[in-house]
Structure formats: C-alpha cells, structure tokens
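Student: just coords:
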C-alpha cells in the first residue's frame, strides 16, 4: 500500500507574483476587479492553490 501524495503547499501573493511576473499590487487590483487566479483568505492572508494558478494562466494563454 502506498502513502497518499502530499499536496503542494499553498502559494502566497509573492509566489504568484513571481510565477506570473507581475507586481504584487497588480494581484490585489485584479482581485478587487474579480479577475486573476482564484485566491482564498486564510485569516488575513491570501493563499493560492498552485494548480489553480497554473490552470488560470493556461486559460489566459489560450484566450489570447
């Protein structure tokens, strides 16, 4: 029997900023406009599922 796979850690705003190569402030503006990769609040912090960020990015690439 194999052990369950460990999920990838959630990304912080800075991680998404680095991945997408956009300023952190841009991510906050996108969130206010209901655009950009989905994020969830954990306490007062935003966290992103890396798989969701990659999927969002792929969808944007196809739409262009």
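Tutor: Sure, I can see it. Keep in mind that this is a model prediction, so the values were computed, not measured.

Student: for the rest of this, base every contact and every neighbour count on C-alpha atoms.
Tutor: Fine.

Student: quick one: residue 62 is in a strand?
Tutor: No: counting by DSSP: H, G, I helix; E, B strand; the rest coil, one finds residue 62 to be helix, located in no strand.

Student: how many neighbouring residues does it have?
Tutor: Using other CA atoms under 10 Å, residue 62 is surrounded by 7 other residues.

Student: separation between it and residue 27?
Tutor: Distance, residue 62 to residue 27, by CA to CA, to the nearest Å: 20 Å.

Student: could you do residue 43 as well?
Tutor: Applying CA to CA, one obtains 18 Å for the distance of residue 43 from residue 27.

Student: for comparison:
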C-alpha cells in the first residue's frame, strides 16, 4: 500500500510537514472515516489542526498516537 503524502515546503525556517485529511488518515489506519470521527468525539485520537473549515493531521502526530495504542506485553 502506498502511503498518502502531501508535502508542504514551509521554507528554511520551518520543518517539512506532511498533512493528511480525514480520508488519508482513515486509509493509512485501514479504518472507516466514521471510526476516526468517533475517536475524535471521544477525545481518544491525535489532535487535529483546523485550517479554515477543514481538519488535517500532522503525520508525525498520527505516528505518535499509533505508537501509544500499542498493547503492553504481559510479563
């Protein structure tokens, strides 16, 4: 599967950021868009960035959130 990428060059002063819309996030996580909406409503998802009326997510925030969802192995 090819990961969705949307590269935005922010210049020399800022880092390069990949922003994903809700469809791209859902595709990356292989879940329905409704699951992303539900997790957001419950306050259990990575923080979104509001750009006008649209929501986007920094791919790094999605990766951090995903890692935090990893189950802990039983000892």
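Tutor: Nice, I can see it. For clarity, every value in this text was computed on a predicted model and none was experimentally measured.

Student: ok so, going back, which one of residue 43 and residue 27 of the first structure has more residues nearby?
Tutor: Between residue 43 of the first structure and residue 27, counted using other CA under 10 Å, the more crowded position is residue 27 (20 against 7).

Student: can you state the residues of the second structure onto which the helix or strand where the more buried one lies aligns?
Tutor: Here residue 27 of the first structure, judged by DSSP states H and E, is contained in helix 24-32. Using TM-score structural alignment, helix 24-32 of the first structure lines up with residues 33-41 of the second structure.

Student: so how far does that stretch sit from its counterpart in the first structure?
Tutor: Following superposition, stretch 33-41 of the second structure is found to deviate from the first structure by 0.9 Å on average (mean CA distance after the TM-score superposition for the first structure).

Student: roughly how far is that stretch from the heart of the chain?
Tutor: 12 Å (CA atoms, centre = their mean, to the nearest Å).

Student: contacting residues for the residue positioned nearest the centre of the second structure?
Tutor: The residue lying closest to the centre of the second structure (CA atoms, centre = their mean) is residue 62, at 3.6 Å. Listed by CA atoms under 8 Å, 6 or more residues apart in numbering, the contact partners of residue 62 of the second structure are 25, 46.
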